[in-house]
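J.: Give me the fold of what follows.
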Amino acid sequence: MKKVVKIAKSNKLKVLEDAAQCFGSRTSNGKFLGTVGDLGAFSFYPSKTLGGIGDGGMIATNNKKYFETITQLKNHGLKNSEHKIVGINSRLDSLNAFVLNEKLKIFHKISKTRNDFYKYYVDNLSDCDFIKLPKKENSNILLNYFTISINKNLRDKLMDYLKINGITTSIYYKTPVHQLPALSFMNKSFKLDKTVNASKTVLSLPLYPFAKKSEMERVVKKILNFS
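T.: Sure, this is the predicted structure:
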């Protein structure tokens, strides 16, 4: 992010951070992700590190002008009972906001138990030679997914094996963005070999707060048995 911010400043550009999956994570010097740039966008979808009970999100900024504009945009462009600009209905409903406020009170426990699950995987799967585990850039990172890399010839087999044993895994994302039909108009002359390879080898294992030790043990045991 330091490099991105530096490039942006030198070219008089603004930085909007996609922090959808980063709530609670910090940089190596302790700065919260989503507050490094000019604006930061967070998601409160139920599966995120701070998840609500439906769709929702938040934009963070310390710029008063941006704040006032965003406040209008989220509420049909209203200001002082008049539509000053064209906006949308993007208000967070009260029940969802209530749940998120309550979860904020125990977010330290949510973070700890997610990190405990991460640590259990690392401690027990590091010697598993057919998978590559994710590595945190620093200890302040709170992972939203525990995404492993596995040989593309084994990925779907492991996924099916775990599914048969009642363990749900996911692939984020099976089709690279530049290969999606919706973006077929883009120039396809460029090659993104690493992106394509990642899409064929990644697999996200269960990772959630307040997991029981028996649940963590079961996932690890099945993966080791697969080998």
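
J.: C-alpha only now, for contacts and for neighbours.
T.: OK.

J.: what number of residues lie near Lys213?
T.: Using other CA atoms under 10 Å, Lys213 has 11 other residues around it.

J.: so what's it up against?
T.: The contact partners of Lys213, taken as CA atoms under 8 Å, 6 or more residues apart in numbering, number zero.

J.: quick one: it from Phe226, how far?
T.: Counting by CA to CA, to the nearest Å, the separation of Lys213 from Phe226 is 20 Å.

J.: Next: Pro181.
T.: Distance from Pro181 to Phe226, by CA to CA: 35 Å.

J.: could you pull out the helices for the chain?
T.: 2-10, 64-73, 94-105, 107-125, 152-164, 193-201, 213-226 (DSSP state H).

J.: ok, Lys221 to Ser214 distance?
T.: 10 Å.

J.: So for the two, which residue has more residues nearby?
T.: Between Lys221 and Ser214, counted using other CA under 10 Å, Lys221 has the larger neighbour count: 13 against 8.

J.: Could you check how far the more buried one is from Asn115?
T.: Counting by CA to CA, the gap from Lys221 to Asn115 is 19 Å.

J.: what does Ser10 give?
T.: 37 Å.

J.: For these two, indicate the residue with more neighbours.
T.: Asn115 (19 against 8).

J.: Without its sequence neighbours, what residue ends up closest to the more buried one?
T.: Leaving aside its sequence neighbours, Asn115 sits nearest to Leu142 (CA to CA, 6 or more residues apart in numbering; 6.9 Å).

J.: What is the neighbour count of the one you found?
T.: 20.

J.: just His83 next, same as before
T.: 14.

J.: dump the residue contacts of it.
T.: Applying CA under 8 Å, 6+ apart, the residues near His83 are 76-77.

J.: structure for this one too, so we can compare:
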Amino acid sequence: MKLLKSEVKVPFLDLKKQYSQIKPLIEKAVLEVLESQEFIMGSQVTSFENNLKEFLGVEYAITVSSGTDALLASLMALGVKEGDEVITTAFSFVATADSIVRLGAKPIFVDISYDDFNIDVTKIESLITKKTKVILPVHLFGQSVDMIKISEIAKKYNLKVVEDSAQAFGSRTLTNKFVGTIGDLGCFSFFPSKNLGGAGDGGLVVTNNSDLAEHIKLLRSHGAREKNNSEVIGGNFRLDAIQAAVINVKMKFVSEWNRLRVEKANIYNNLFREFSLNKYIKLPKLSKGHSFNQYVILTDRRDSLFQFLLEEKVSCKIYYPYILPEQKCFKYLMKREYPIATKISKEIISLPIYPEISFEQQYKVALSIKNFFDKK
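T.: As a prediction, the model looks like this:
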């Protein structure tokens, strides 16, 4: 068995390594913004949006201030209002659901699939009512939802679809289309920890509908086409030029970074099988199109394993310890059971995965988990 130095540390994410590889390009792009003094909208944002359109193969790409604001603006553009219902997953980051609530609408949570942690598409139709306006699937951890089935349901009931692709830039569906490009609107986040991340917050809305695109553009600038004359209530949803410049540089590398994430996921799976750990932990599916924003495993000894890994200098996270309906801000909603999401929330643990993680670091992770279960 390969020996490791005990001092090997494994950070959950190492953005410094990424930055060191593209530092001259990033600094040049940021300096151009500073020299232009064009900080809000402008040529950097336009260039970035054009490159996004070309990359994703969509008609319209509208950058916004965050992934959360991408969701909010999308729902606003679709006219979601008080009394409406939006069907979404019970297992995601809070922004998925709070964007619905902020408009006075009601999130209708659906349990998830045990295999991919995404919304269980077989349970959607039974929850559709006359108040249902939108289906909001989440491509969690970089793995695509079954968008064929989602699209069929939406068409059958004349519903709109907003894809929450915050964790899945560059992921593809089973039909090889980029996630976020199939529904009426697709939403992305450029938070620094994402596969394509900025130097702060940032987001994106994509669509092939010209009316929706124009509405999103209107909403992101306080609802105004001309200054000081707002047509509708909007918000300050604009992306800063510096963020556009930074992410525009990184976009040149994201396909290779995503390829490396899949490669690292394969290495984990192989190491865990080599150590016979698949009898103790459930490994993620290596589905076609997955981009592995997170590499997650399941174990009924999650909490003790989590603490053990931290002691071994292996950083890890829990996404998510609470399902959305259990969070305090949603306690007022009708109580239903979500057995799969609840079970997963008690067993899930995210391990370090990023393009720059070394084999030695991955081996340290796998060996640490083996040592934990060997002590059983």
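
J.: And the TM-score between them?
T.: Once superposed, chain against chain, the TM-score is 0.94 (TM-score structural alignment, normalised by the length of structure 1); 223 aligned residues with a CA RMSD of 1.2 Å.

J.: circling back: now for the helices of structure 1, which one comes closest to Ile88 of structure 1?
T.: helix 64-73 (6.0 Å; CA to CA).

J.: Read off where the closest one ends up in structure 2.
T.: Counting by TM-score structural alignment, helix 64-73 of structure 1 pairs with residues 210-219 of structure 2.

J.: quick one: buried residues of the matching stretch?
T.: 212-213, 215-219 (16 or more other CA atoms under 10 Å).

J.: Next: stretch 269-289 of structure 2.
T.: So stretch 269-289 of structure 2, judged by 16+ other CA under 10 Å, has buried residues 269, 271-272, 277, 281-284, 289.

J.: likewise stretch 84-104 of structure 1?
T.: 87, 92, 96-97, 100, 103.

J.: State the span of structure 2 onto which it is aligned.
T.: With TM-score structural alignment as the criterion, stretch 84-104 of structure 1 aligns to 231-251.

J.: Start and end of the matching stretch, how far apart?
T.: End to end - CA to CA - stretch 231-251 of structure 2 spans 34 Å.

J.: Quick check: which element contains the closest residue to Lys53 of structure 2 other than its chain neighbours?
T.: Of all residues not flanking Lys53 of structure 2 in the chain, Ala61 sits nearest, at 5.6 Å (CA to CA, 6+ apart). Element membership for Ala61 of structure 2 (DSSP states H and E) is strand 60-64.

J.: Can you check what angle separates that strand from helix 210-220?
T.: Here the directions of strand 60-64 of structure 2 and helix 210-220 differ by 10 degrees (axes from the mean of the first three to the mean of the last three CA atoms, to 10 degrees).

J.: before we move on, back to that, out of the buried residues of stretch 269-289 of structure 2, which comes closest to Leu310 of structure 2?
T.: Ile281 (17.9 Å).

J.: And the closest one, what's its match in structure 1?
T.: Counting by TM-score structural alignment, the partner of Ile281 of structure 2 is Ile131.

J.: if we can go back for a sec, correct me if wrong: the residue nearest to Lys53 of structure 2 contacts Asn209.
T.: No - the criterion here is CA atoms under 8 Å, and Ala61 of structure 2 misses it with Asn209 at 10.7 Å.

J.: between those two, who's got more neighbours?
T.: Remark: of Ala61 of structure 2 and Asn209, Ala61 carries more neighbours, 26 against 13, as counted by other CA under 10 Å.

J.: That one maps to what in structure 1?
T.: Residue correspondence to structure 1 (TM-score structural alignment): Ala61 of structure 2 is left unmatched.

J.: Tell me who's in contact with Ala61 of structure 2.
T.: 49-50, 52-53, 204-207, 213.

J.: I'd assumed Pro46 was in contact with Gly54 of structure 1.
T.: Yes - applying CA under 8 Å, one finds Gly54 of structure 1 in contact with Pro46, separated by 6.2 Å.

J.: thinking again about what came up before, residues in contact with the residue nearest to Asn115 of structure 1?
T.: Contacts of Leu142 of structure 1 (CA under 8 Å, 6+ apart): 22-25, 49, 111, 114-115.

J.: Would you format those residues as a markdown table with distance to Phe146 of structure 1 included?
T.: Below are those laid out as a markdown table (distance: CA to CA, whole Å):
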| residue | distance to Phe146 of structure 1 |
| --- | --- |
| Cys22 | 13 |
| Phe23 | 16 |
| Gly24 | 16 |
| Ser25 | 15 |
| Thr49 | 12 |
| Ser111 | 14 |
| Arg114 | 10 |
| Asn115 | 10 |
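
J.: So the residue most central in space within structure 1 versus Lys152 of structure 1, what's the distance?
T.: Nearest residue to the geometric centre of structure 1 (CA atoms, centre = their mean): Gln21, 2.4 Å. Remark: distance between Gln21 of structure 1 and Lys152 of structure 1 (CA to CA) = 25 Å.

J.: For Val177 of structure 1, grab the count of nearby residues.
T.: 13.

J.: What lines up with it in structure 2?
T.: Using TM-score structural alignment, Val177 of structure 1 lines up with Leu324 in structure 2.

J.: I'd assumed Lys331 was in contact with its match.
T.: No - checked against CA under 8 Å, the pair Leu324 of structure 2 and Lys331 is beyond contact range at 9.3 Å.

J.: so Ser149 of structure 1 touches Ser199, yeah?
T.: No - between Ser149 of structure 1 and Ser199 there is no contact under CA under 8 Å: 9.7 Å.

J.: now for the residue nearest to the centre of structure 1: what does it line up with in structure 2?
T.: Using TM-score structural alignment, Gln21 of structure 1 sits opposite Gln167 in structure 2.

J.: returning to that earlier point: identify the residues contacting the next helix or strand after the strand holding Ala61 of structure 2?
T.: Next along the chain after strand 60-64 of structure 2, taking DSSP H and E as the criterion, comes helix 67-77. Contacts to helix 67-77 of structure 2, defined as CA under 8 Å, 6+ apart, come from residues 64, 95-96, 99-100, 103, 162, 164, 166, 185, 187-191, 201-205, 212, 215-216, 219-220, 237.

J.: Just the buried residues from those residues, in ChimeraX please.
T.: Command for ChimeraX that selects the buried part of the contacts of helix 67-77 of structure 2, burial taken from 16+ other CA under 10 Å:
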select :64,95,96,99,100,103,162,164,166,185,187,188,189,190,191,201,202,203,204,205,212,215,216,219,220,237
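
J.: How about Ser165 of structure 2: what's its closest non-neighbour residue?
T.: Here the residue nearest Ser165 of structure 2, using CA to CA, 6+ apart, is Phe188, at 5.0 Å.
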